[in-house]
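J.: how does the following fold in three dimensions:
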Amino acid sequence: SPSTPSITQTPRGPVNENTTIILTCEIKGGNPQANITWHYNGSTPVDSTGTIMNTNAPTIPTINQMPIGPIIEGNMMILTCEISGGNPLATITWICDGFTHITASPSPFTDKVISSIERNVTKISDVSPDISPTITQIPSGNVDEGTQINLTCEVQGGKPLAIIEWQCAGSSPIAFTTSQPTDKTISSVELPVTKYQNGEMCTCYGFHPAWNQNKSTNPPESFRLITQTPSGPIVEDNMVILTCEIIGGNPLATLFWQCDGFTPITSPGILPTNKVMSSIQKIVTKEDNGNNCTCTGQHRLWTPNHMIRKHTLQVY
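T.: As a prediction, the model looks like this:
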C-alpha cells in the first residue's frame, strides 16, 4: 500500500506577506499509484496552482451606463459590463452596432470580471427601406364566397425597421400577426370573405422615419365637408355612401368615423400623394333618420391636433 502523504514547503519556515510558496505533496509506493487532490481550509478544492476551484456558474452579465439616461449628442458615454463568480472567470466580448470597440484591459479582480467601453455618441441617420409595402394574397386571384384568405404585407430593409398597420373595408381582421426578421417587417391578416365584400379594399400602411410622409413640414390645405352619394334624402333600404376628404399636408392627415346607431369601419381608397380620403357605406332604415355621422381629421401641425365634420342622414 502507499505511504501516508507528506507535504514540504519551499521556502521553508515563516514567509513574508506576498511571498510565493510551493507546497509539494508526495505519496510513495502503491500499485496503482495514488491520486492527489488539494483542498483549501479543509473543504474548498483548489487546482495545482492554488486557485480555488469553484463549480458554480457565473452570474448573468449586467451593463451599467454612465451617465444614466439619454445622452446629448457629442458627449461621452461609458458602458461597463460585469460578471461575478465562476472558475475560471468569464470572458467579455463587446459587439456594438455602428462602431468598433477597443477591448478593455483584463479585470484585476479575483472574483469577477469587468470590462468597459467608451464612445462619443452621435445621431445615426435613419436608413430608408428598400421598397414601399407590398401585399400578397393566398390563395391568389378570385376566390369563392366563404373562403378564408391570407393577406401578407412586407417592407424590406430600413433602419429601424418599418411599422405596418392594416385597414380593411367592411370587415375586421380575425387574425393579425407581425414579425420582424433582421432585414424586413412582415404583417399578415386573415379574412373570411363573402360576396358583399367583392371589390372592397384592404390597405397596408407602412410607417418609417426616413419616409417623407412621416416628417411634418406643412399642415393640410383644406378639410372638405362630407359628401353623400346619392345626395339628398334617401329612401329606406337603399345604400348611402359618405366620403370625407382632407387635401394637402405632409404627412397626410388621418381620418376616423363615428356614427349614431352603428359602428362604421373606415374604408380608405387608394391614397394620392396630396390628399387623404375615407368612405363608409350603409343600407339605411327609417331608424337612421336624423342620425349624425362625424368624420374626425387629425394632423400633428393642427392646433388643436384635430378637426371634425358632421353630416345628418335624412331617410324617408
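J.: all contacts plus neighbour counts: C-alpha atoms, from now on.
T.: Noted.
J.: what's the first helix or strand after the helix or strand where Asn150 lies?
T.: For Asn150, the element it lies in under DSSP states H and E is strand 148-156. With elements assigned by DSSP H and E, the helix or strand that comes after strand 148-156 is strand 163-168.
J.: got the angle between that next one and strand 148-156?
T.: 150 degrees (axes from the mean of the first three to the mean of the last three Cα atoms, to 10 degrees).
J.: residues contacting the helix or strand that strand 163-168 is followed by, please?
T.: Using DSSP H and E, the helix or strand that follows strand 163-168 towards the C-terminus is strand 175-179. Residues from elsewhere that reach strand 175-179 (Cα atoms under 8 Å, 6 or more residues apart in numbering): 185-191.
J.: I have a second one here; can you model it like the first so I can compare?
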Amino acid sequence: MNAIQETNFQFPGQTGFYRGKVRDVYSFPDKLIMIASDRISAFDVVLPRPIPYKGQVLNQTAAYFLRATADIVPNWLLDTPDPNVSVGLKCEPYAVEMVVRGYLAGHAWRQYRDGHRTLCGVALPEGLRENDRLPQPIITPSTKAHEGHDEDISREEILSQGIVREEEYVQLENYALALFSRGTAMAAERGLILVDTKYEFGSIDGKVYLIDEVHTPDSSRYFYADTYDTNLQANQPQKQLSKEFVREWLIANGFQGKTGQVVPAMSDEWVQQISARYIELFETVTGQSFQPADPATDPQLRIEANVGKSLAV
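T.: Okay, here's the model as predicted:
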C-alpha cells in the first residue's frame, strides 16, 4: 500500500503552503486545501513511518461530523474531492481552542489529582474520581500555540487580554456547548461516551465558522458505554476509542518524547495493526463501512488529479 508521507504540490493560484504534524495545507486567496497525510504523531513527535489509510480515516471522519453539525454552526468545508482532501473557506482563526469536557479525564484529572480545584477559571467540586461525569459540561479554553504546547487560559483572561471580544466569545461558548451536545447524542447511538473534545473557530467578515476537524479520535476522547460503570466502580481504566494504544506502545518501548529518547522502530506488522485500528475507529464512530482508496493507484497522482478537477470548477 502506498502510504502518504508528505505532499509537495504546486497548484494553479496557490498562494502559500504549511505542513502541520498530520496535514499539508495549501492556501489560496479565499480557500484552503487540506491534505490529510498518513503521518501519525504522538507526544508532539511525528513518528518515522506513515500509516496506510490513516489520513483517509481522519479526513472522512472529520467531513462526516462537519456535515452532521452544519445545522448548528456554519463550517469551513466546501468539498471533499478526494478521500484524503478537504477544500474549504479560508477563515481568520480565533487564537483559542474551545475545549469541552463532560468527564474528569486526561489533563483535567491530572490537575484535579494534584490538588487544583479550578481549571481555566472553572470551579470543580470536591470528591470527584478519575473519569467521573461532571455535573455539566465545562469549557476549558487553551491558547493556540504556533510552536510547542497549547496552554490553559481562562475566560476572564481571554476577555481582559482582548484575545476575543466578549460578544464573539459568548457565541463561541454557545456553539461549543451545542456541538458537544450533538456529539454526545451521536456517540450514544454508537455505544460510546464523548468524554472531551476541542473545537476551533474562525471568522469571515464577522461571521463565525467552525473550522479544522470535529469529533475525530485525534481530537476527542471516547469511552465505551457498556463498560463505563463497571470500570468506574472497580477503579479500573476505561476502555477508550482513541489513538491511546499508540502512546502506550511508545511508552512500553521507552519513548515519551523526552530529550535524548529515540523513537522505537516500527515493524511492518505493527504499522498494519495501527492501520487496522484506525479503520476500526472510523467504522465504530460513524457506523459506516470503510471503503479504502484504490491501492493500485499512486495516491500522489490521484490527489493531484482530484484537486485539479476541484479547482477547475
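J.: report the TM-score for the pair.
T.: Scored against TM-score structural alignment, normalised by the length of the second structure, the superposed chains reach a TM-score of 0.23; 119 aligned residues with a Cα RMSD of 6.5 Å.
J.: just the contacts of strand 175-179 of the first structure: which are in strands?
T.: Secondary structure defined by DSSP state E assigns 185-191 of the contacts of strand 175-179 of the first structure to strands.
J.: mind putting those residues in JSON lines, neighbour count and distance to Cys295 of the first structure included?
T.: Converted to JSON lines, these look like this (neighbours: other Cα atoms under 10 Å; distance: Cα to Cα, whole Å):
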{"residue": "Thr185", "neighbour count": "22", "distance to Cys295 of the first structure": "31"}
{"residue": "Ile186", "neighbour count": "20", "distance to Cys295 of the first structure": "30"}
{"residue": "Ser187", "neighbour count": "20", "distance to Cys295 of the first structure": "28"}
{"residue": "Ser188", "neighbour count": "22", "distance to Cys295 of the first structure": "28"}
{"residue": "Val189", "neighbour count": "20", "distance to Cys295 of the first structure": "26"}
{"residue": "Glu190", "neighbour count": "18", "distance to Cys295 of the first structure": "27"}
{"residue": "Leu191", "neighbour count": "18", "distance to Cys295 of the first structure": "26"}
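J.: CSV for those residues, including distance to Met66 of the first structure?
T.: What follows is these, written out as CSV (distance: Cα to Cα, whole Å):
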residue, distance to Met66 of the first structure
Thr185, 33
Ile186, 36
Ser187, 38
Ser188, 41
Val189, 44
Glu190, 47
Leu191, 50
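J.: list just the nearest of those residues to Ile164 of the first structure.
T.: Nearest to Ile164 of the first structure among those: Ser187, at 6.7 Å, using Cα to Cα.
J.: next, work out how far apart that closest one and Gly206 of the first structure are.
T.: Ser187 of the first structure sits 10 Å away from Gly206 of the first structure, going by Cα to Cα, to the nearest Å.
J.: joint contacts of those two?
T.: Common neighbours of Ser187 of the first structure and Gly206 (Cα under 8 Å, 6+ apart) are Ile164.
J.: what segments of the second structure are helices?
T.: Applying DSSP state H to the second structure gives helices spanning 54-68, 106-113, 155-160, 166-189, 225-233, 244-252, 268-286, 299-312.
J.: are there helices or strands packed against the fourth one, and which ones?
T.: Using 3 or more Cα pairs under 8 Å, 6 or more residues apart in numbering; DSSP states H and E as the contact test, the elements touching helix 166-189 of the second structure are strand 96-103, strand 192-204.
J.: list the buried residues in that helix.
T.: 169, 172-173, 175-177, 179-180, 182-184, 186-187 (16 or more other Cα atoms under 10 Å).
J.: which members of the residues you listed are the farthest-apart pair?
T.: Pairwise over the buried residues of helix 166-189 of the second structure, using Cα to Cα, the maximum falls at Tyr169 and Ala187, 26.4 Å.
J.: export the helices and strands packed on helix 166-189 of the second structure to JSON lines and tack on distance to Arg247 of the second structure?
T.: Output for those, formatted as JSON lines (distance: least, Cα to Cα, whole Å):
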{"stretch": "strand 96-103", "distance to Arg247 of the second structure": "21"}
{"stretch": "strand 192-204", "distance to Arg247 of the second structure": "18"}
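J.: among these, which is nearest Met34 of the second structure?
T.: strand 192-204 (15.2 Å).
J.: next, the angle helix 106-113 makes with that closest one.
T.: Using the same axes, to 10 degrees: strand 192-204 of the second structure against helix 106-113 is 110 degrees.
J.: what about Gly308 of the second structure, neighbour count?
T.: By the criterion of other Cα atoms under 10 Å, Gly308 of the second structure has 14 neighbours.
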